[in-house]
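Q: A structural model of the following input is requested.
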Amino acid sequence: MTAFSLEPEQTAWCAELRTLAAERLRPLADKGEPGHVNRPLLAELGALGLLTRLFTSGALGLCLMRESLAYACTEAETALALQGLGAHPVHAHGTDAQRARWLPRVSDGTAVAAFALSEPGAGSDAAGLGLRAERHGPKTPDTPTAPHTQPPPLCADPDGGSRWRLTGEKCWISNAPEADFYTVFARTTPGAGARGITAFLVPADRPGLTGTALDMLSPHPIGTLDFDAVPVTADDVLGETDRGFRVAMGTLNLFRPGVGAFAVGMAQAALDATLAHTARRDAFGGTLSGLQTVAHQVAEMALRTDAARLVVYAAATAYDAGAADVPKRAAMAKLLATETAQYVVDTAVQLHGARALRRGHLLEHLYREVRAPRIYEGASEVQRGIIAKELYAAAAQGKDAP
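A: So this is what the prediction gives:
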């Protein structure tokens, strides 16, 4: 048995993506305004056919794409990933009409998507969200209902679909408030935990929907959304009523290894920059690379980066194969890769010295970018909880570890 490796065509594609990111996407990213959606960058991602690949490449292809883009242009990687995160529920669970309206525009970069799950009081505990989806019906007469009779029917649309009003707040939403539509998760059944959540496709122009941008450490757009009795109907439901938590978790199981790939791309960029710097930097009568303490640190950076990459690829391959342990593997990939990238980038900054802290330096940029992935799409602590839960569940069923 040989060591795991990519096929030659996959390796060539990754190299091509790094070149495209450096030559065609980096200039557009540099012209963008931090904290705002870069629509020219999205349009170029669409023109290159990369946004279409969000829905056709499988988990491994998605990871290869995200790692390669992150190596040369983190802004391009993030723009692509956020399109996928917001639109995947439409692709996987949407109706024909929903797909026809939004997916072509997502693929060509003319419609911006967003995934609206987190709330001020429900970040890591996604099942505890409180955005209310209240049934909306006609005013009932002020007469008592006779005993043992059914309550008045819910108000329905002409096509027979139910109607709701969304009331509450979402927070830490990437691409908010500038997205063109949101995949919104709301509570349709109070007190039901994860089983009472429904996913809705909500266009940004719905009455009662407003938002505010947040000034964050990371340069990509993040904001809050306020829902003041925003109307939605059965035509806006993604999947089934009260089954939206499955939509959310299924999306995260696909995109969590991708977050790991993003982290691996940043780690590799920091490692390569450190190799070049320490090999030419004069110090103590030689170069930094000649100092054992430096050489050992670089070796550790490389070891951890390669290990994280393999775990990411394994998780993506398991997803594409429909393996039963995808939640565990996806959590492991995100956890290991994001924690590794934090270590590698921090070590790279230390070995570069003060120059790495100067605004505009690659490592100054990576240092700001690398922190957030340990939190979003499930913080590291949440990933450890998922891994442990899956391990104990498998042990209880008598399943052997792989």
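Q: can we go C-alpha only for contacts and neighbour counts from here?
A: OK.
Q: so residue 232, which of the three states?
A: Secondary structure, DSSP: H, G, I helix; E, B strand; the rest coil: residue 232 is strand.
Q: that one: how many residues sit nearby?
A: As a burial measure, residue 232 scores 22 neighbours (other Cα atoms under 10 Å).
Q: which SS class is residue 184?
A: strand.
Q: what's near enough to touch it?
A: Going by Cα atoms under 8 Å, 6 or more residues apart in numbering, residue 184 touches 115, 116, 117, 199, 200, 201, 202.
Q: separation between the first one and residue 247?
A: Meaning residue 115. 11 Å (Cα to Cα, to the nearest Å).
Q: quick one, which of these two is more surrounded?
A: Taking neighbours as other Cα under 10 Å, residue 115 and residue 247 compare with residue 115 leading, 26 against 22.
Q: the more buried one sits in which helix or strand?
A: strand 113-116 (DSSP states H and E).
Q: in the stretch 251-400 of the chain, which spans are strands?
A: 282-283, 286-287 (DSSP state E, counting those that start in this stretch).
Q: pipe these into CSV and attach mean neighbour count per row.
A: Shown next, in CSV, are these (neighbours: other Cα atoms under 10 Å):
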stretch, mean neighbour count
strand 282-283, 12
strand 286-287, 14
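Q: that older thread, what packs against the strand holding residue 115?
A: Under the contact definition 3 or more Cα pairs under 8 Å, 6 or more residues apart in numbering; DSSP states H and E, strand 113-116 sits against helix 74-93, strand 163-174, strand 181-187.
Q: circling back: closest one of the contacts of residue 184 to residue 331?
A: residue 117 (17.9 Å; Cα to Cα).
Q: now do that closest one against residue 280, distance only.
A: Residue 117 is 47 Å from residue 280, by Cα to Cα.
Q: another sequence for comparison is provided below:
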Amino acid sequence: MPAFSLDPQQSAWCAELRSLAAGRLRPLARKGEPGRVNRPLLAELGRLGLLERLFTSGALDLCLMRESLAYACTEAETALALQGLGAHPVHAHGTPAQRDRWLPAVARGDAVAAFALSEPGAGSDAAALTLRADGGGGGGGAAPAARRWRLTGAKCWISNAPEADFYTVFARTTPGAGSRGVTAFLVPADRPGLTGGALEMLSPHPIGTLDFDGVPVTGDDVLGEVDRGFRVAMGTLNLLRPSVGAFAVGMAQAALDATVAHTARRDAFGGPLSGLQTVAHQVAEMALRTEAARLMVYAAATAYDQAAPDVPRRAAMAKLLATETAQYVVDTAVQLHGARALRRGHLLEHLYREVRAPRIYEGASEVQRAVIAKDLYARQHTGEESGEEAR
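A: Okay, the predicted model is just below:
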């Protein structure tokens, strides 16, 4: 399927999702408390079968879900996305026992998942993690499952913390080894020594801190392989980054549609705002950038689904372009609406608070540029070596 074209069935599904988000999810979102996990909203996402699709759909379908939900209900989109972020490592790298224990509950909306990577001193530089996994021995030639560690340290800016039921936690098992010495653990929230607190953020997402005071984990809690947890993290982010772009595109489209409607009916200077060339050109620029971002998101997701070799670069490009575009589109929409858009409860006031965070989380824009540049120079180096061999 071409990345730039959706078939009629996909387009109809997107329209259905927008309708469901507006009619069934938005009322539940409005009843939720900002900065807290909205469990009734999660349960409804489960009843609609959308959470289960996190584990059965490809990257493009995930993008279509996130874009469609974001257009009508950003809270529902975020709740779904955070379940995917926290649970995907279990789906992709968990043991049968881990998957059986947690994934059905996530799909129903009964269990809240979280992805615990960032730390107070290691946000963008994920390889600099300092959360320690001390120990690792089992004694007497014990089997890998019998290995034991104690997690000590802190995590920060963790979505769904401290209210999640389990966390995918990345901890350093080999000191001084950079990204090669990190292990991913599945840590239930009721483990002794695990505490946390909520953070008040600009956007109304549930985000908090986690403190690990000798939290016990064993080989049965490892996701993937010991000292190979960075692969688990990057694999998850490569899947989710294009869909972060889809979230941004959904917000941009909502802002664009609101602006077209407003400027067409708002009279100023003897006629509708849309009759002013400067306004019409700004709206055209908003539409142009939104569509360009959408196409790049779809292309990156399709590349992931086809196991293309350049997925990290494409994912970084999609997230970068889409999130920066959404910031521009929402900001321009606010400007064209005037003071009414700054009033609490207005769609654009809501989007203005929502749109800022995606430029930072799951890799800030500067990190995405670094990923893109690193890939380009690696290809240049490989091309030079191939040229030398040919000569």
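Q: TM-score for the pair, please.
A: Once the chains are laid over each other, their TM-score by TM-score structural alignment, normalised by the length of structure 2 reads 0.96; 385 aligned residues with a Cα RMSD of 1.6 Å.
Q: just to revisit the earlier point, could you dump the strands of the stretch 251-400 of structure 1 into JSON lines with distance to residue 15 of structure 1 added?
A: Shown next, in JSON lines, are those (distance: least, Cα to Cα, whole Å):
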{"stretch": "strand 282-283", "distance to residue 15 of structure 1": "31"}
{"stretch": "strand 286-287", "distance to residue 15 of structure 1": "30"}
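Q: among those, which is nearest residue 270 of structure 1?
A: strand 286-287 (18.6 Å).
Q: elements contacting that closest one?
A: helix 244-280.
Q: so where is the helix it packs on in structure 2?
A: Helix 244-280 of structure 1 corresponds to residues 229-265 in structure 2, going by TM-score structural alignment.
Q: distance from the chain centre to the matching stretch, please.
A: Centre-to-centre, stretch 229-265 of structure 2 and its host chain are 9 Å apart (Cα atoms, centre = their mean, to the nearest Å).
Q: excluding chain neighbours, what is closest to residue 98 of structure 2?
A: residue 90 (6.9 Å; Cα to Cα, 6 or more residues apart in numbering).
Q: correct me, but the one you found touches residue 101?
A: No - Residue 90 of structure 2 is not in contact with residue 101 according to Cα atoms under 8 Å; the separation is 10.1 Å.
Q: more neighbours, those two?
A: residue 90 (27 against 11).
Q: for residue 70 of structure 2, see how far away that one is.
A: Taking Cα to Cα, one finds residue 90 of structure 2 at 25 Å from residue 70 of structure 2.
Q: cool, residue 366 of structure 2 as well?
A: Applying Cα to Cα, one obtains 24 Å for the distance of residue 366 of structure 2 from residue 70 of structure 2.
Q: those two: who's more crowded?
A: residue 70 (27 against 13).
Q: ok, now which ones touch the more buried one?
A: So residue 70 of structure 2 contacts 76, 77, 78, 247, 248, 250, 251 (Cα under 8 Å, 6+ apart).
Q: contact partners for the second one?
A: Applying Cα under 8 Å, 6+ apart to residue 77 of structure 2 gives the contacts 65, 66, 67, 69, 70, 247.
Q: if you set the cut-off to 10 Å instead, what comes out?
A: 21, 25, 45, 65, 66, 67, 68, 69, 70, 71, 247, 250 (Cα atoms under 10 Å, 6 or more residues apart in numbering).
Q: can you list contacts of stretch 259-276 of structure 2?
A: 253, 256, 279-284, 286-287, 329-330, 332-337, 348.
Q: in it, what counts as buried?
A: 259, 260, 262, 263, 273, 274 (16 or more other Cα atoms under 10 Å).
Q: could you single out the nearest of the residues you listed to residue 199 of structure 2?
A: So of the buried residues of stretch 259-276 of structure 2, ranked by how close each gets to residue 199 of structure 2 (Cα to Cα), first place is residue 259, at 32.5 Å.
Q: what distance do you get for the closest one to residue 277 of structure 2?
A: Distance of residue 259 of structure 2 to residue 277 of structure 2, computed by Cα to Cα: 15 Å.
Q: likewise residue 179 of structure 2?
A: Distance from residue 179 of structure 2 to residue 277 of structure 2, by Cα to Cα: 52 Å.
Q: more neighbours: these two, which one.
A: Neighbour totals were compared for residue 179 of structure 2 and residue 277, and residue 179 leads with 19 against 10 (other Cα under 10 Å).
Q: touching, the more buried one and residue 226? I think so.
A: No - the pair residue 179 of structure 2 / residue 226 is not scored as a contact, 11.9 Å apart, by Cα atoms under 10 Å.
Q: end-to-end on stretch 114-128 of structure 2?
A: End-to-end distance (Cα to Cα), stretch 114-128 of structure 2: 20 Å.
Q: show me what residue 373 of structure 2 lines up with in structure 1.
A: Using TM-score structural alignment, residue 373 of structure 2 sits opposite residue 388 in structure 1.
Q: show me where the stretch 301-402 of structure 1 has helices.
A: If DSSP state H, counting those that start in this stretch is used as the criterion, the helices of the stretch 301-402 of structure 1 fall at 326-352, 362-370, 380-396.
Q: tell me which of these sits most buried.
A: A comparison of the helices of the stretch 301-402 of structure 1 by mean neighbour count, using mean count of other Cα atoms under 10 Å, puts helix 326-352 on top with a mean of 25.
Q: structure 2: matching residues for that one?
A: Counting by TM-score structural alignment, helix 326-352 of structure 1 corresponds to 311-337 in structure 2.
Q: so what does residue 389 of structure 2 match up with in structure 1?
A: Looks like residue 389 of structure 2 stays unaligned there (TM-score structural alignment).
Q: any idea whether residue 389 of structure 2 is helix, strand or coil?
A: helix.
Q: same thing with residue 215 of structure 1?
A: coil.
Q: that one and residue 116 of structure 1: what is the separation?
A: In terms of Cα to Cα, residue 215 of structure 1 sits 18 Å off from residue 116 of structure 1.
Q: with residue 165 of structure 1 instead?
A: 16 Å.
Q: between those two, which is the more surrounded one?
A: Higher neighbour count among residue 165 of structure 1 and residue 116: residue 116, with 29 against 17, using other Cα under 10 Å.
Q: the more buried one reaches residue 89, doesn't it?
A: No - at 11.4 Å, residue 116 of structure 1 does not count as touching residue 89 under the criterion of Cα under 10 Å.
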